[in-house]
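> below are the sequence and a predicted model; questions follow.
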Amino acid sequence: MSTLEQSRLLATEIPGPRSVELAGRKTAAVSRAVGTTMPVYAQRAGGGIVEDVDGNRLIDLGAGIAVTTVGNAAPRVVDAVSAQVTEFTHTCFMVTPYDGYVSVCEHLNRLTPGSFEKRSALFNSGSEAVENAIKIARSYTRKPAVVAFDHAYHGRTNLTMALTAKSMPYKSGFGPFAPEIYRAPLSYPYRDGLVDKELATDGEVAAERAITVIDKQIGAGNLAAVIIEPIQGEGGFIVPAPGFLPTLRAWCADNDVVFIADEVQTGFARTGAMFACEHEGIEPDLIVTAKGIAGGLPLSAVTGRAEIMDAPHVSGLGGTYGGNPIACAAALATIETIEVDGLVTRAQEIEALMMERLHRLQAEDDRIGDVRGRGAMIAVELVKSGTAEPDPELTKALTSAAHQAGVIVLTCGTFGNVLRFLPPLSISDKLLIEGLDVLALILADL
């Protein structure tokens, strides 16, 4: 348990004077292209609280975008990192390898869905892992094309920008992008239901729509891989209709197409299962992980069927920092914390609490068009009263007011109208309820 006081406190206006000073230094020293969500500078964090340099304590409903799932400065992670730093900080696994890298891969092979023989490889970021998953799939199939989906987010590197759907702020002005990337329609139950109730509720029907596009516009004979987030992240926390993922996965198996699950945001207990694929019994050929894997340290991985992972030539995969020993120590401690502290169950408890409160709020306010998500990955889609028209202005005003009130919330969605909740699993019910109460009051005021 964190030693940081677990209560919201507004010691100054937000931003406070020290944060204002640091913002001035940022403007002078950091590229203006690097934006920030909140005008405060963090000093300490733990449990469900982030404390800024002015002494304000903020309720954390973002977890560093799903990274600090086990909490900031989680005790086991702190101890493991401290011990590793005293031994060595780096040798490069490709030069003189070490146990930590192998141990992380063994755990990933054990934990990820699928009873088949697996292999793993470690990298630094989600984007880098996605790129390597595509490399592996192309090497294995000897085919070039890749299909991603509407509203997808897979990263900010050149290849992953091509996979990502949203132009601003991720792609605009940065092209040309990698070729042989195609897009298919996703199952988006809330929006699909506005035009076709069957499409919204029957995932098999939605999957057949996507498969028809893939068949006609690309062809399975040219397709190396289909990559999909089991629950979309930046795209709006979209949970596909039941049956969509299994139907798509079965089609891939029948057509020698590698099925890649991008679980960068959904992995490691976030959705009330160790991995979101488990909710529908999906066993991906390759699974990409990052974010919650190492308690805040940069680490990512690709895990999958041994014959696919072993397809690239020796030294075809790697990177100077991939599987850094400190990050590996943090990952092993994070996995232990999730398993020993029962954090999968804790994510389910958070889902029950949040869904009950948000559905009550939805019943009282027709500007809440949809409430969706799983585990501690919950979203509210905001619309203009009496319609289903996205309301990004309301979303922006609500988040800005929440930040002023000491509650960290994030937005997402293709239309900029989705409020997303990613609390650390270490947060208390009391803080969670208080954060939601603050948001409800703000929404009423707006």
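Received, thanks.
> please make it C-alpha for all contacts and neighbour counts, starting now.
OK.
> can you map out the helices along the stretch 201-350 of the chain?
Along the stretch 201-350 of the chain, the stretches classed as helices by DSSP state H, counting those that start in this stretch are 203-217, 244-254, 306-309, 325-340, 343-364.
> got TSV for those, with distance to Ile238 and mean neighbour count too?
Below are the helices of the stretch 201-350 of the chain laid out as TSV (distance: least, C-alpha to C-alpha, whole Å; neighbours: other C-alpha atoms under 10 Å):
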stretch	distance to Ile238	mean neighbour count
helix 203-217	13	18
helix 244-254	12	18
helix 306-309	29	18
helix 325-340	25	23
helix 343-364	15	18
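> let me have those in a markdown table, extended by distance to Val20.
Shown next, in a markdown table, are these (distance: least, C-alpha to C-alpha, whole Å):
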| stretch | distance to Val20 |
| --- | --- |
| helix 203-217 | 48 |
| helix 244-254 | 46 |
| helix 306-309 | 48 |
| helix 325-340 | 32 |
| helix 343-364 | 33 |
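> for the ones you listed, which one sits closest to Phe174?
Among the helices of the stretch 201-350 of the chain, helix 203-217 comes nearest to Phe174, with 25.4 Å by C-alpha to C-alpha.
> how far does the closest one sit from the chain's center?
Once both centres are worked out by C-alpha atoms, centre = their mean, to the nearest Å, helix 203-217 turns out to sit 25 Å from its chain's centre.
> stretch 90-100: which residues count as buried?
90, 92-93, 98, 100 (16 or more other C-alpha atoms under 10 Å).
> among these, which ones are in helices?
Gly100 (DSSP state H).
> in strands only, show me the buried residues of stretch 90-100.
When DSSP state E is applied, those are split such that none fall in strands.
> next, the one to line up against it:
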Amino acid sequence: MSATERAIASAEAHSAHNYHPLPVVVASADGSWMTDVEGRRYLDMLAGYSALNFGHGNRRLIDAAKAQLERVTLTSRAFFHDRFAEFCTQLAEMCGMEMVLPMNTGAEAVETAVKTARKWGYKVKGVPPGQAKIVVAANNFHGRTTTIISFSTDPEARADFGPYTPGFEIVPYGDLTALEHAVSANTVAVMLEPIQGEAGVLVPPPGYLAGVRELTRERNVLFIADEIQSGLGRTGRTFACEHEGVVPDMYILGKALGGGVVPVSAVVSSDEVLGVYRPGEHGSTFGGNPLACAVALEVIAMLRSGEFQQRATELGEHLHHELGLLVGGGAVEAVRGRGLWAGVDIAPSHGTGREISEKLMDRGVLVKDTHGSTIRIAPPLVISKEDLDWGLDQLRGVLAGE
């Protein structure tokens, strides 16, 4: 039995089967490349679902983490620490907002956004107690906690986990008319992904986000943008909402905010919205810890340069041009996305998304399937054009049956 087989067998025996990983066991990584326990190298074209926007082992992020590790890593929110104010101030400024509520994981941040919107609805908007409603989009993916899967339309995420949390209404993604009909006097928020990642990198129709912004402003409803996957450079802008010149009332951030080093998430909004909290009403022992703040501050500094947004724009144009050439040849039915982010729908005659992912793995490229027939491509923003082209060559080879 090989080292890979031993590691997989042990994992299968002693861990819950809540994931179905590709059969590769990573031992080290650098930049856009990962090396397995057998010494074989793979081009990472998934980037930890956008958590690794800045690549594996980014020197600036590792150095920031190491420096903080030598000082203090956790105080809990029982005390202030010397990186907290700086982190909150700089993240709020980057978002063009006033206040930050830091958490750890993306799902925690979504839960925080839900609680915040409801409390704002009761305290500021004047919704009757217990009547707050949040409108979300079908095919959404905001996480897997009990409340979040209560408004999921994915049977795999939802089935057998009831009873479900009430207070949500689901409308078709990209349908402004349906959204308008769903918003009522008791609606406190509309929560959307500017681009739906898990659903297959679905980009809404032009003008949709601007229409959502206009509608929510008219109806005194919060527009919450879940930019956990789409934000922080992935689409060629700091936030995907910027492609339509839209600023929501609240950003939900995560994944790349921790640079692939530590889990960091945050809700960012105005003083009116986040100012509804009082001590003891919400919290997290690790949320906003010194190590997380140190890494996130370096992420913010890197994004300020605009370098990564520019790379995502330029390489993204190249990626989508090359992928677009595959459509109509019989193997690829559609390509969607923005920046260095793409969903590729594989024709059933050429295999499932899982089968294509496995064949790419055999050729040294790592991607991941979703919803049966789609593969997602989201390399680190530091990937070179040469490596990106090599990865695309491997995809062409797989689709050609080579």
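Ah, there it is. In this text, all values refer to a predicted model and were calculated from it rather than measured experimentally.
> after superposition, what is the TM-score?
Once the chains are overlaid, their TM-score stands at 0.94 when taken by TM-score structural alignment, normalised by the length of structure 2; 393 aligned residues with a C-alpha RMSD of 1.7 Å.
> out of the helices of the stretch 201-350 of structure 1, nearest to Gly175 of structure 1?
Closest among these, using C-alpha to C-alpha: helix 203-217, at 22.5 Å.
> can you check what angle separates that closest one from helix 244-254?
40 degrees (axes from the mean of the first three to the mean of the last three C-alpha atoms, to 10 degrees).
> got the contact list for helix 203-217 of structure 1?
Outside of helix 203-217 of structure 1, the residues within contact range by C-alpha atoms under 8 Å, 6 or more residues apart in numbering are 147, 184-187, 198-200, 220, 240-245, 247-248, 251.
> so which residue is dead centre in structure 2?
Structure 2 has Gln229 as the residue nearest its centroid, 1.8 Å off, counting by C-alpha atoms, centre = their mean.
> trace that one over to structure 1, please.
The alignment partner of Gln229 of structure 2 in structure 1, by TM-score structural alignment, is Gln265.
> ranges for the strands of the stretch 151-300 of structure 1?
Under the criterion DSSP state E, counting those that start in this stretch, the stretch 151-300 of structure 1 carries strands at the ranges 181-184, 223-228, 258-262, 286-289, 300-305.
> among those, which is nearest Leu61 of structure 1?
Among the strands of the stretch 151-300 of structure 1, strand 286-289 sits nearest to Leu61 of structure 1 (C-alpha to C-alpha), with 21.1 Å.
> tell me what that closest one is packed against?
helix 126-141, strand 258-262, strand 300-305 (3 or more C-alpha pairs under 8 Å, 6 or more residues apart in numbering; DSSP states H and E).
> quick check, the match of Gln229 of structure 2 in contact with Ala66.
Yes. Contact criterion C-alpha atoms under 8 Å: Gln265 of structure 1 and Ala66 qualify, at 6.1 Å.
> next, show the common contact partners of the two.
291-292.
> onto which residues of structure 2 does stretch 62-82 of structure 1 map?
Using TM-score structural alignment, stretch 62-82 of structure 1 pairs with 46-66 in structure 2.
> stretch 122-140 of structure 1 too?
Taking TM-score structural alignment, stretch 122-140 of structure 1 hits residues 102-120 over in structure 2.
> residues touching stretch 345-362 of structure 1, excluding its own?
Outside stretch 345-362 of structure 1, the residues touching it (C-alpha under 8 Å, 6+ apart) are 269-272, 368-371, 374-378, 380, 425, 429, 436, 440.
> now with 7 Å, please.
The contact list for stretch 345-362 of structure 1 (C-alpha atoms under 7 Å, 6 or more residues apart in numbering) reads 269-272, 368, 371, 374-376, 425.
> show me which of these is closest to Leu398 of structure 1.
Looking across the contacts of stretch 345-362 of structure 1 and measuring by C-alpha to C-alpha, the closest to Leu398 of structure 1 is Ile368, at 12.2 Å.
> what's the match for that closest one in structure 2?
Checking TM-score structural alignment: Ile368 of structure 1 goes with Val332.
> can you report how many residues lie near its match?
22 (other C-alpha atoms under 10 Å).
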